[in-house]
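Visitor: Got a predicted structure here, sequence first:
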Amino acid sequence: MNKAKRVLVVGSGIGGATAACALAKAGLETHCIDVQPARSTVGSGICLLHNTMRALSEIGLAEPCLDSGLRFEVFKQHDAAGNLLMSNPTPPGIGIRRPELARILETAASEAGAKLERGLSATSVTDRGDRVEVVFSDGREAAYDLVVAADGAYSKLRELFFGSEHRVWFAGQSAWRFNAPRPPEVNGFCLYRSPDGKRTVGALPTSREACYLFFLENSAQHMHWPDDQLDVLVRERLDGFSAPVIQDALAQVTTPGQVLVRPFDITLVPAPWHRGRIVLVGDAAHSPTPQMTSGGGMAIEDAVVLAQCAQAHPEVEEALLAYAARRFERVSTVWNASLQLCKYEQDPVPNPQRSAALMLQTYQYLGQPM
């Protein structure tokens, strides 16, 4: 396998758009496609921890994210009434709205020279050994040295090239999320716990003016909710949380479209993360539970490291082996910590101190180089 010169990125989410930017900056001819016809303007927020900001700085995108989001350096725990129970410093991170992060990443990819096309999918992907031949949904055909599968947790390319055994499985929790104006006290990662410790509400800043709140719900199987009742259902689930932060935020929720619900469907593909000239990044390789707020961050690190390896190694196979060697232990450590936190929250007798200790320990681990 010769060094990659022409690459196709399938998916323009966080991992895909970052990969398109990083690979283009590394000098590769980069084509990025997404089946969605337009970038979504709907979404809550995302936390970019210190390690993610370091990765973004490698490709010149830390400052735009800082300009759009809000920096924080604290992890706080409260009771259901909003009384502060514990406050711990954390390495600096930022909160930012997902649509705003998507805009920054896609704009940077285009400015770096990547060709981005929306409303387009790959209907056929064939690895010929010396190249990958792709047929697109509009009938066009093209050949690439490398195909990056950034098509998310339910990746079709992963199933095609890695098999169905790596499909996602349900981790026993779902998250309810909604946006709200930011009160001054939401100046970091804030948790609010019910008296029995079995329910948790979180709040994260996404800008100087805004934040988002989330509620974690346990269930043995996927739950299904009527879309036109989500605003009513989220109020029912937050009954008993009298903290002003939560009550003031709920007062802003007046339509079901303001509430997003997502089950925690997860997977971790063993290394290596490539088959021939097809390589996985982000959720396609490792979809975690969100307890460590690191799913997007790990995808961004993947993209930056993949570009570094593609630039540094003369052969595609060598580059892809180096990529997985640098990523798997780090990703699996964070993935396992997130899942353990998820399991802790499903214990019959929750132990918030144990969860906080693991979270802070993993924050410190993330300080190591990617």
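Guide: Happy to help now that I have it. Numbers count the residues shown, from 1 in each chain.

Visitor: Only C-alpha atoms from now on, for both contacts and neighbour counts.
Guide: Will do.

Visitor: And the strands in the stretch 251-370 of the chain?
Guide: 260-268, 274-275, 278-280, 286-287 (DSSP state E, counting those that start in this stretch).

Visitor: quick one: the second one to chain centroid distance?
Guide: In this case it means strand 274-275. 22 Å (C-alpha atoms, centre = their mean, to the nearest Å).

Visitor: hmm, who's touching that strand?
Guide: 161-162, 280, 320 (C-alpha atoms under 8 Å, 6 or more residues apart in numbering).

Visitor: Asp151 is nearest to which of the strands of the stretch 251-370 of the chain?
Guide: strand 278-280 (8.7 Å; C-alpha to C-alpha).

Visitor: quick one: the spatially most central residue of the chain from Leu366, how far?
Guide: By C-alpha atoms, centre = their mean, the chain has its centre lying nearest to Gly296, at 2.5 Å. Computed as C-alpha to C-alpha, to the nearest Å, the Gly296 to Leu366 distance reads 14 Å.

Visitor: could you pull out the helices for the chain?
Guide: 14-25, 50-58, 62-68, 98-111, 156-162, 230-237, 244-250, 295-312, 316-344, 352-365 (DSSP state H).

Visitor: Can you tell me which of those helices is most buried?
Guide: Of all the helices of the chain, helix 14-25 carries the top mean neighbour count, a mean of 29, counting by mean count of other C-alpha atoms under 10 Å.

Visitor: name the helices or strands packed onto it?
Guide: strand 6-10, strand 29-34, helix 98-111, helix 295-312 (3 or more C-alpha pairs under 8 Å, 6 or more residues apart in numbering; DSSP states H and E).

Visitor: okay, pairing it with this:
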Amino acid sequence: MKKAKRVLVVGSGIGGATAAYTLARAGVETHCIDIQPTRSTVGSGICLLHNTMRALSEIGLAEPCLESGLKFEVFKQHDAAGNLLMSNPTPPGIGIRRPELARILETAASDAGATMERGLTADTVDDRGDRVEVKLSDGREAAYDLVVAADGAYSKLRERFFGSGHRVWFAGQSAWRFNAPRPPEVDGFCLYRSPDGKRTVGALPTSKEACYLFFLENSAQHMHWPDDQLDVLVRERLAEFTAPVIQDSLAQVTTPQQVLVRPFDVNLVQAPWHRGRIVMLGDSAHSPTPQMTSGGGLAIEDAVVLAQCLRDLPDIEEAMAAYSNRRFERVSTVWNASLQLCKYEQEPVPNPQRSAALLLQTYQYLGQPM
């Protein structure tokens, strides 16, 4: 196989947009499509840990994220009333709103020369061995040297080229999320635990002025809630948390549209992450639980490493093998730690100290080179 000169990225989420940017920056003709007609302006926050900031710094995008988000270097645990129980320093990371991160990444990709198109999907994708022939949903046809499946946890490209055995499965938790003005004490990754230790609320800064809060709910199966009652339901669930940070933030939630609920549907595809000229990155290859706050960060690392391999190695096959070899052990270590934390939180008698130790241990692991 020759080097990739023309690449299609399917999906312009965190991983896809970063891949479009890094590939274009490496001199590859890059076309990135997304089925959504417009970039969403709705969303809570995301934590970019020290490893993610290092990757963003390597590709010149750390500074705009720092300007839009808020840096933090502490992990704090509180009781339900807001009393501080434990405070640990962490390597520096930032919190930032997801729509703002999306704007930064997509703008950078366009500025680097990537063609970014929305309201489009790939109707047919045929790997011919020496090229991939694609028919887009608007009727256009094109050939590419490589197709990057960045189409998320429910990836259609993964199912077609890797088989239905890699579908997501429910990890037993869902997250409720909402944005709020940031009180001064939310200056890092903050957790608040119920008296019985079975329920946890988290808070994370997303800028100097704002933060987002999340609540993890256990269930054996997917739960379904009336969309027009989400604001009422989240207040009911958090009534026992009397911490001013939580109750003052809840007072700002006046409509159901302010509350986002998502089940933890996860998967981890074993390496290699390519089949011929189709390669996966981000959630399509590894959708984790959010306990390690690393899903988006790992996708960004994927995109950086993929572009490096395609740039530095002599042909696509060698580049694809190197990409999977460099990524799988690191991703699986963080993915498994995150899932273990999720399982710990579902135990009849949770052990916060054990969870905190694993969290901090994995933070340290992420300090290793990607």
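Guide: That came in fine, so what should we check first? Everything quoted here is computed from the prediction, not taken from an experiment.

Visitor: about what we covered before: of the helices of structure 1, give the one that comes closest to Phe75 of structure 1.
Guide: Closest among the helices of structure 1, using C-alpha to C-alpha: helix 352-365, at 8.9 Å.

Visitor: Now do the closest one: which elements does it pack against?
Guide: strand 84-97, helix 316-344.

Visitor: Can you give me the stretch of structure 2 that the first one aligns onto?
Guide: Looking back up the chat, that one is strand 84-97 of structure 1. Here strand 84-97 of structure 1 aligns to structure 2 at residues 84-97, judged by TM-score structural alignment.

Visitor: Please spell out which residues along the matching stretch are buried.
Guide: 90-91, 93-97 (16 or more other C-alpha atoms under 10 Å).

Visitor: Output the helices of structure 1 in TSV; the columns should cover distance to Gly197 of structure 1.
Guide: TSV is the format used below for the helices of structure 1 (distance: least, C-alpha to C-alpha, whole Å):
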stretch	distance to Gly197 of structure 1
helix 14-25	33
helix 50-58	29
helix 62-68	34
helix 98-111	29
helix 156-162	38
helix 230-237	14
helix 244-250	17
helix 295-312	25
helix 316-344	11
helix 352-365	7
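
Visitor: For Ser207 of structure 1, find the nearest of those helices.
Guide: Going by C-alpha to C-alpha, the one of these nearest Ser207 of structure 1 is helix 62-68, 6.6 Å.

Visitor: how far apart are the closest one and its match in structure 2?
Guide: Mean deviation of helix 62-68 of structure 1 from its aligned counterpart in structure 2 after superposition (mean C-alpha distance after the TM-score superposition for structure 1): 0.2 Å.

Visitor: so where is that helix in structure 2?
Guide: Helix 62-68 of structure 1 covers residues 62-68 of structure 2 once aligned (TM-score structural alignment).

Visitor: Any chance you could list what contacts the matching stretch?
Guide: Against stretch 62-68 of structure 2 from outside (C-alpha under 8 Å, 6+ apart): 53-54, 56-57, 94, 96, 100-101, 104, 207.

Visitor: distance between that stretch and the chain's centre?
Guide: For stretch 62-68 of structure 2, the distance to the chain centre is 18 Å (C-alpha atoms, centre = their mean).

Visitor: Please produce a markdown table containing the contacts of strand 274-275 of structure 1, extended by distance to Ala122 of structure 1.
Guide: Formatted as a markdown table, the contacts of strand 274-275 of structure 1 follow (distance: C-alpha to C-alpha, whole Å):
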| residue | distance to Ala122 of structure 1 |
| --- | --- |
| Phe161 | 14 |
| Phe162 | 17 |
| Leu280 | 15 |
| Leu320 | 22 |
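
Visitor: wait, which of these is closest to Gln308 of structure 1?
Guide: For these, the nearest to Gln308 of structure 1 is Leu320 (10.6 Å; C-alpha to C-alpha).
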